[in-house]
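Chemist: return a 3D structure for these sequence lines:
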Amino acid sequence: MGCMRTILHVPTRSNRRIWGLEREIRASILKLVKERQKVGVGEDLLQTLVEGAKETYSTSAAMDQFIVDNCKNIYLAGFETSAISASWCLMLLATNPEWQIRIREEVDQVCEGRVPDIDTLRKMKQLHMVIQETMRLYAPAPTLSREMLKDVKIGGLRVPKGVNVWTMVATLHTDPNIWGPDALQFKPERFQNGISGACKSPNCYMPFGFGQRVCVGQHLAMVELKLLMALIMSNFSFTLSPKYVHKPEMTTIIEPKHGVNILINKI
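Modeler: You can find the predicted model right below:
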């Protein structure tokens, strides 16, 4: 552990680039905060963060770090994950045209030509299953970690205080012992009876994390995805482009390394 921390402080070319990007991001966020404070806007998420920092910390350096860290978390958790999930969903629907037809018919039946609202989104059961299956195959958070605050025993293994325990969500989501022999296949119908009916252990499905620190924005994310997909499906049909290269890359999230290229036709 000590060796790894030392490497992170060595001024290698990669580390210098990382440090430069961190400084640039920090400066951009703090500049935005200062501009907003000068204008004097009303209550919103950024203003809530600023007020929370003032109430919690006594030094400007600590307040700035709190604001910067939370802004970065909000961007990654609240924007990037939803965008990537939508990309994977489009890819899977492009390669499964029968599900495109089913979702489009459901949207047309439920919305009757109107823009979806929260009530109509709740009625889109098949679209909900498609999104659940998308996040099973391409989890927004492929790994989760928890630091032990005290010595604990997990099964027959003693885990000392301070150790980080990593849960490989991507592995759990595609384990044939949990999901069956078709675990690697796109089959939204496995969720027709809910998560408990889709796998042997519902606790093994965790696209938004688990425990006390489960994603607080999970319901908002589902609404965003359902609304976006419903609008796309009601206006367009699409197929996978011959230029598409399937190469999932696991970083903080599972993202398509070369993007998702699809051919779109207006309905």
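Chemist: rest of the way, CA atoms for contacts and neighbours
Modeler: Fine.
Chemist: quick one, strands of the stretch 101-250 of the chain?
Modeler: If DSSP state E, counting those that start in this stretch is used as the criterion, the strands of the stretch 101-250 of the chain fall at 143-147, 152-154, 157-159, 164-168, 236-240, 248-250.
Chemist: buried residues in the first one?
Modeler: Counting neighbours by 16 or more other C-alpha atoms under 10 Å, one finds that the buried residues in strand 143-147 are 143-144.
Chemist: what residues are up against Y138?
Modeler: 85, 88, 170, 254 (C-alpha atoms under 8 Å, 6 or more residues apart in numbering).
Chemist: just the buried ones from those?
Modeler: If we count by 16+ other C-alpha under 10 Å, those have these buried: 85, 88, 170, 254.
Chemist: hmm, who's touching stretch 89-98?
Modeler: 99-100, 130-131, 134, 186, 238-240, 260, 262.
Chemist: so which of these are in helices?
Modeler: 99-100, 130-131, 134 (DSSP state H).
Chemist: of those residues, which pair is most distant in space?
Modeler: Q100 and T134 (13.7 Å; C-alpha to C-alpha).
Chemist: overlap in contacts of these two?
Modeler: With the criterion set as C-alpha under 8 Å, 6+ apart, the contacts of Q100 and T134 do not overlap.
Chemist: sorry, back to before: using CSV, lay out the strands of the stretch 101-250 of the chain together with distance to E224.
Modeler: Shown next, in CSV, are the strands of the stretch 101-250 of the chain (distance: least, C-alpha to C-alpha, whole Å):
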stretch, distance to E224
strand 143-147, 23
strand 152-154, 37
strand 157-159, 39
strand 164-168, 26
strand 236-240, 18
strand 248-250, 23
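Chemist: looking at those, which is buried most?
Modeler: Counting by mean count of other C-alpha atoms under 10 Å, strand 236-240 has the highest mean neighbour count of those, with a mean of 18.
Chemist: mind listing residues that contact it?
Modeler: Counting by C-alpha under 8 Å, 6+ apart, 91, 94-95, 97, 100, 261-267 sit against strand 236-240.
Chemist: repeat that for 10 Å
Modeler: Outside strand 236-240, the residues within contact range by C-alpha atoms under 10 Å, 6 or more residues apart in numbering are 90-97, 100-101, 104, 232, 260-267.
Chemist: to check against the first, give me the structure of this:
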Amino acid sequence: MWRLEKDVHTLIWKEMKRKGADSEKNILQMLIQGAKNSDLSQDEVDNFVVDNCKNICFPAYENGAVPAIWTLMLLALYPEWQDKVRAEVLEIFDGQSSTSAMLNKLKTVSVKPFAHISSYSFDTFIIIRNLRQLTMVIYESLRLYPLGCMLTREAVLDTRFGGVDVPKGVSIWVMMMALYEDPNIWGPDVHKFNPERFGNGINGACKPPYVYIPFGTGPRSCLGQHFAMAEIKILISLLVSNFTFSLSPKYRHSPVMNLIIEPEFGVDLLVRKV
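Modeler: The predicted structure follows:
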């Protein structure tokens, strides 16, 4: 484990020095410069920057990939919603089902469309924002299979919360599934896949609306939540416009609660060209 940690550190630092040397100012350069301008030693600067890069890379991958996997599973399980999403995507993209045509419509300017937020024009986000049916499906997918199992906050002052005294320094753990499976909040169909509940947005889906927090809440909510949603929408749009999905007989449904809720054995799908 020590050797692996050292190898990972070396690889990330090597890549950082290469990327940090780019002429265009980027977030990595700002991160390195901020660390160097602090009171940290050189070793502490190295570790600080590497650890932050790990934090950035992990959520950027997992927060898009895992929700997309669960969303595809649910679309395969509920073909009527798959048809609705496909019809909406093809309508918005003028019936163009090919990947290249859709990417041209999205006006991406990068060969790797998911590589960097600057790869998207403002028009891209306007187009994907109009994918109402898909947005409802993703919201419902994130409710049934939330990214995180829990949300933790530490009381920095003595606090009274819901009639309970919380001393300074005590950590409060909010279990996400307890919020998302409460029929008093979501109604009697709480355990069913029903994207229509988000037909009037989050405010109309549950009472009170602030219990739905797939990307956290408050000043420490996920910085990349809007970009993650854009990635998922573009990915699902490209897939459903070109393929149909159904669950494979090999699929074994076994969500596991690690750092995020993942399919233990993956998701086996039967994919057919449209």
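Chemist: TM-score of the superposition?
Modeler: The TM-score (TM-score structural alignment, normalised by the length of structure 1) is 0.88; 249 aligned residues with a C-alpha RMSD of 1.7 Å.
Chemist: out of the contacts of Y138 of structure 1, who's nearest D117 of structure 1?
Modeler: Within these, the smallest distance to D117 of structure 1 is 20.7 Å, found for S85 (C-alpha to C-alpha).
Chemist: which other helices and strands contact the helix or strand hosting E51 of structure 1?
Modeler: For E51 of structure 1, the enclosing helix or strand under DSSP states H and E is helix 45-56. Counting contacts by 3 or more C-alpha pairs under 10 Å, 6 or more residues apart in numbering; DSSP states H and E, helix 45-56 of structure 1 packs against helix 13-39, helix 60-75.
Chemist: got CSV for these, with distance to P176 of structure 1 and mean neighbour count too?
Modeler: Formatted as CSV, these follow (distance: least, C-alpha to C-alpha, whole Å; neighbours: other C-alpha atoms under 10 Å):
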stretch, distance to P176 of structure 1, mean neighbour count
helix 13-39, 39, 13
helix 60-75, 33, 15
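Chemist: could those go into a markdown table alongside distance to G155 of structure 1?
Modeler: Formatted as a markdown table, these follow (distance: least, C-alpha to C-alpha, whole Å):
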| stretch | distance to G155 of structure 1 |
| --- | --- |
| helix 13-39 | 39 |
| helix 60-75 | 32 |
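Chemist: and S145 of structure 1, which of these is closest to it?
Modeler: Nearest of these (C-alpha to C-alpha): helix 60-75, 15.5 Å.
Chemist: just give me the match in structure 1 for S141 of structure 2.
Modeler: Per TM-score structural alignment, the equivalent position to S141 of structure 2 in structure 1 is T134.
Chemist: nearest residue to that match other than its sequence neighbours?
Modeler: Excluding the flanking residues, the one nearest T134 of structure 1 by C-alpha to C-alpha, 6 or more residues apart in numbering is C89, at 5.7 Å.
Chemist: quick one: map L239 of structure 2 onto structure 1.
Modeler: Taking TM-score structural alignment, the alignment pairs L239 of structure 2 with I232 from structure 1.
Chemist: mind listing what that match touches?
Modeler: 90, 104, 226, 238, 266.
Chemist: what's the second one aligned with over in structure 2?
Modeler: The one in question is R104 of structure 1. For R104 of structure 1, the residue aligned by TM-score structural alignment is R86.
Chemist: that match: what's it in contact with?
Modeler: 80, 97, 133-134, 236-244.
Chemist: could you list every residue that touches the residue nearest the centre of structure 2?
Modeler: Centroid check for structure 2 by C-alpha atoms, centre = their mean gives N63 as the closest residue, at 3.1 Å. N63 of structure 2 makes contact with 147-148, 215, 222, 224-225, 227-229, 231-232, 260, according to C-alpha under 10 Å, 6+ apart.
Chemist: just the buried subset of the residues you listed, written out for PyMOL, thanks.
Modeler: A single PyMOL command selects the buried members of those (16+ other C-alpha under 10 Å):
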select buried, resi 147+148+215+225+227+228+229+231+232+260
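Chemist: which one among the contacts of N63 of structure 2 gets closest to E5 of structure 2?
Modeler: So of the contacts of N63 of structure 2, ranked by how close each gets to E5 of structure 2 (C-alpha to C-alpha), first place is I260, at 21.9 Å.
Chemist: what span of structure 2 is stretch 155-163 of structure 1 aligned with?
Modeler: Counting by TM-score structural alignment, stretch 155-163 of structure 1 corresponds to 162-170 in structure 2.
Chemist: gap between the two ends of that stretch?
Modeler: 15 Å (C-alpha to C-alpha, to the nearest Å).
Chemist: what's the neighbour count on the aligned partner of F265 of structure 2 in structure 1?
Modeler: Aligned by TM-score structural alignment, F265 of structure 2 pairs with H258 of structure 1. H258 of structure 1: 13 surrounding residues under other C-alpha atoms under 10 Å.
Chemist: list the contacts for H258 of structure 1?
Modeler: Contacts of H258 of structure 1 by C-alpha under 10 Å, 6+ apart are 243-249.
Chemist: that one: what secondary structure?
Modeler: Reduced to three states with DSSP: H, G, I helix; E, B strand; the rest coil, the structure at H258 of structure 1 is coil.
Chemist: count of neighbours near the residue nearest to I118 of structure 1 when sequence neighbours are not counted?
Modeler: Distances taken as C-alpha to C-alpha, 6+ apart put V223 closest to I118 of structure 1, at 7.7 Å, once the chain neighbours are dropped. V223 of structure 1 has 16 neighbouring residues, counting by other C-alpha under 10 Å.
Chemist: residue in structure 2 paired with V223 of structure 1?
Modeler: Under TM-score structural alignment, V223 of structure 1 pairs with A230 in structure 2.
Chemist: isn't its match up against F122?
Modeler: No: in this structure A230 of structure 2 lies outside contact range of F122 using C-alpha atoms under 10 Å: 11.6 Å.
Chemist: and the end-to-end length of stretch 251-258 of structure 2?
Modeler: By C-alpha to C-alpha, one end of stretch 251-258 of structure 2 lies 20 Å from the other end.
Chemist: give me the contacts around stretch 43-57 of structure 1.
Modeler: 32-33, 36-37, 40-42, 59-60, 62-68, 70-71, 74.
Chemist: could you measure from T48 of structure 1 over to A221 of structure 1?
Modeler: Taken as C-alpha to C-alpha, the span from T48 of structure 1 to A221 of structure 1 is 20 Å.
Chemist: doesn't V240 make contact with V274 of structure 2?
Modeler: Yes: between V274 of structure 2 and V240 there is a contact under C-alpha under 10 Å: 8.5 Å.
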